[in-house]
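Q: Give me the fold of what follows.
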Amino acid sequence: MHDPATLELLRAGKLEILGRIVEASNATLLCSVELDGVTGHCVYKPVQGERPLWDFPDGTLAGREVASYLVSAASGWGVVPPTVLRDGPFGSGMVQLWIDTPAASISDDEDSGAGSGSAAGSGSAAHREHVEQVSDLVELCPPGAVPQGWMPILRAQDYSGEMVVLAHADHPGLRRMAVLDVVLNNADRKGGHVLAGLDGGVYGVDHGICLHSEPKLRTVLWGWAGEPIGDEAVEMLSKLASLLEGELADQLDEHLTIAEVQALRTRVRRLLATRVMPEPSGMRPAIPWPAF
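A: Sure, this is the predicted structure:
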């Protein structure tokens, strides 16, 4: 998924719009992409389809999606699917590899290759069983019905007035995502932005409102708040801190301001120094709305 050929397919392949993802707040188009006989599927978000926000500069969301991918790729964790900035049918925009999930997959008949159902859906019975086990990673559960081993985040009322519990799985892929969200200063980690891929991976999407210079963290993944980040995260953050003094910073300069890159360095150093996952500050909303 993260090899240079996939990035080249996304950068240079011919895009054909298949439809619109209507639940998205910004223009989000499902496309096929083809290059030299290799085909796949991707999501295309044109800059001109971005909805203005009061706290993020207009026209910067696509670049923030790409910057988030660059940080994820540099971390070695592969949380964010391959993402590029390129021209498309409606002008410049973000193009990201489509992730097939149990809830949303593209049939083999439509295409084959990177990102397609035929490539992602194959595998052994043990692999398919693993996919089924991680198909739901964030859920609203009735009180008393939170799955064993899951981490409850809050109790609330749903639209009908019934009590529900927001909870997420205690899954290593989600834990990595939670650490990376602190680094990215993710202001919009909704449950629907967490994908359990048919390839067995756990992916995060929709990073348009990340990497602000001011604290903005809003997430449903608070289950590890106050806990040590662990040796794996320390190793990743140490590598990231080094890369942010060189080539990675140069790449991010194309999409972020100097202040935003410096704030990213500061968050990495702070997390390395404390080695503890942050807790909600109480000074701002801790969870995005809606939560899914």
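
Q: okay, CA-based contacts and neighbour counts for the rest of this
A: OK.

Q: show me the contacts for the nearest residue to Val182 once chain neighbours are set aside.
A: Spatial nearest neighbour of Val182, chain neighbours left out: Leu217 (6.8 Å); criterion: CA to CA, 6 or more residues apart in numbering. Residues in contact with Leu217 (CA atoms under 8 Å, 6 or more residues apart in numbering) are Asp181, Val182, Asn185, Asn186, Ala187, Asp188, Ala286.

Q: Give me the secondary structure label for Leu217.
A: In three-state terms, and counting by DSSP: H, G, I helix; E, B strand; the rest coil, Leu217 is coil.

Q: Quick check: it vs Glu8, distance?
A: Distance, Leu217 to Glu8, by CA to CA, to the nearest Å: 32 Å.

Q: next up, for comparison:
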Amino acid sequence: MSAPERLPASGVTAVTSTSIEELLAQGELTVRGRIREASNAVLLCTATLDGAAVECVYKPVKGERPLWDFPDGTLAQRERAAYLVSEATGWGLVPATVLRDGPYGEGMVQHWITSDEEEPEQSLLALVEGEDAGEGWRPVAFAEVGEGRTALLVHADDERLRRLAVLDAVINNGDRKGGHLLPAPGGRLYGIDHGVTFHAEDKLRTLLWGWAGEPLTDEAREVLGRLAGQLAEGGPLATRLAELITPAELDALRDRVAVLLRTGVHPQPSGQWPAIPWPPV
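A: Predicted structure coming up:
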């Protein structure tokens, strides 16, 4: 199959009364291409239902590569779980994501987000010379750029990224790379690729360390308080997540939220796990 940058518009009509999540879950999936750069099988599709259609990605469980530290065949469930937690925050940081059967068996199907051409990735991440991140930027770490030179990796001091940093801390995201940040038209920002999340052990690896050790915003504390209630035994979010992650992982999720509320600060690298994913983009 070919690997187009985005799906062709032919045959795709606007979603009207049909919600995107319903369309993804019940629509007929037509495979249009494959993203070959992905480490797991990722297929570009169109989901069609009742005359409405939406572009999406389909990651069949059969196409998941085994990982040494995650149970086999669980990445799709973790992607769905990350979406549910994102929705519970009210921030809407993860595109609509469902679990369903598809042309190659059960898998994750997620709404395809078209990036905003007026807000490229360089507006969120950059490499700068010297030790000063500059106004509007947050320092992350020094990186080798060749010929014995180093540059400072920085990310934007952006409210949307800060919310995503909180979400990543909650779901224990082990792979927040620059390429997983999708600015969308209208000022929205999405994060994608949440297969390595919700581990019971600390696995947080991210490029968004710019607020490490700093106080959480009032908004974040309020959101975490609501999450704690929904994650309580028998709570609505806990009930849905129990079908997707293990009891130990659900307990660890509750603990991470409790720690964030108790300390009131963004987490810092533990030193027991690489803090930044590789490759970082």
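
Q: Give me the aligned partner of the residue nearest to Val182 of the first structure over in the second structure.
A: With TM-score structural alignment as the matching criterion, the partner of Leu217 of the first structure in the second structure is Leu204.

Q: burial count for Gly191 of the second structure?
A: Residues within reach of Gly191 of the second structure, counting by other CA atoms under 10 Å, total 24.

Q: typed the wrong thing, it's Asp250 of the first structure
A: Using other CA under 10 Å, Asp250 of the first structure has 13 neighbouring residues.

Q: ditto for the one 5 residues further on
A: Each residue near His255 of the first structure was counted by other CA under 10 Å, and the total is 20.

Q: List the residues that contact Leu70 of the first structure.
A: Leu70 of the first structure sits in contact with Leu248, Gln251, Leu252, where contact means CA under 8 Å, 6+ apart.

Q: Which residue of the second structure is paired with the second one in the alignment?
A: In the second structure, the residue matched to Gln251 of the first structure (TM-score structural alignment) is Arg240.

Q: Can I take it that Pro152 of the first structure is in a helix?
A: No - Pro152 of the first structure is assigned strand when assessed by three-state DSSP, not a helix.

Q: so what's it closest to, chain neighbours aside?
A: Closest to Pro152 of the first structure by CA to CA, 6+ apart is Ala167, at 4.1 Å.

Q: Within its local environment, how many residues does the corresponding residue of the second structure for the one you found see?
A: Using TM-score structural alignment as the criterion, Ala167 of the first structure maps onto Val154 of the second structure. A total of 25 residues lie near Val154 of the second structure under the criterion other CA under 10 Å.

Q: Now name the helix or strand holding Val154 of the second structure.
A: Assigned by DSSP states H and E, Val154 of the second structure falls within strand 149-156.

Q: again, but for Glu139 of the first structure
A: Going by DSSP H and E, Glu139 of the first structure is in strand 138-141.

Q: What lines up with Leu84 of the second structure in the first structure?
A: Under the pairing rule here (TM-score structural alignment), the equivalent of Leu84 of the second structure within the first structure is Leu70.

Q: what sits against Val257 of the second structure?
A: So Val257 of the second structure contacts Val170, Leu224, Leu227, Ala228 (CA under 8 Å, 6+ apart).

Q: Kindly tell me how buried the aligned partner of the third one in the first structure is, as a neighbour count.
A: Which is Leu227 of the second structure. Aligning on TM-score structural alignment places Leu227 of the second structure opposite Leu240 in the first structure. If you count neighbours by other CA under 10 Å, Leu240 of the first structure ends up with 21.

Q: and the gap between the match of Ala167 of the first structure and Thr30 of the second structure?
A: 40 Å.

Q: Equivalent analysis for Thr197 of the second structure, please.
A: 28 Å.

Q: Have a look at the two and say which one is more surrounded.
A: Legend: neighbour count by other CA under 10 Å for Thr197 of the second structure and Thr30, higher for Thr197 (27 against 17).

Q: Please enumerate the strands of the stretch 101-250 of the second structure.
A: Secondary structure of the stretch 101-250 of the second structure, counting by DSSP state E, counting those that start in this stretch: strands at 105-111, 125-128, 137-146, 149-156, 181-184, 188-191.

Q: Isn't Asn186 of the first structure up against Asp206?
A: No - taking CA atoms under 8 Å as the definition, Asn186 of the first structure is not a contact partner of Asp206, at 9.6 Å.

Q: Looking at the two, which one has more neighbours?
A: Asn186 (25 against 21).

Q: Apart from its chain neighbours, what residue comes closest to the aligned residue in the second structure for that one?
A: Using TM-score structural alignment, the equivalent of Asn186 of the first structure in the second structure is Asn173. Among residues not flanking Asn173 of the second structure along the chain, Thr197 sits closest, at 4.6 Å (CA to CA, 6+ apart).

Q: Next, the contact list for the one you found, please.
A: By CA under 8 Å, 6+ apart, the neighbours of Thr197 of the second structure are Arg78, Glu79, Ala82, Ile171, Asn172, Asn173, Gly174, Lys203.

Q: one more time with 6 Å
A: Ile171, Asn172, Asn173 (CA atoms under 6 Å, 6 or more residues apart in numbering).

Q: Looks like the second one contacts Phe198 (just checking).
A: Yes - counting by CA atoms under 6 Å, Asn172 of the second structure sits close enough to Phe198 to count as a contact (5.3 Å).

Q: ok, those two, which is more surrounded?
A: A count of neighbours by other CA under 10 Å puts Phe198 above the other of Asn172 of the second structure and Phe198, at 29 against 26.

Q: Any idea how many residues pack against Asp251 of the second structure?
A: Considering only other CA under 10 Å, Asp251 of the second structure is surrounded by 15 other residues.

Q: so the equivalent of it over in the first structure is in which element?
A: With TM-score structural alignment as the criterion, the equivalent of Asp251 of the second structure in the first structure is Gln262. Following DSSP H and E, one finds Gln262 of the first structure within helix 258-274.
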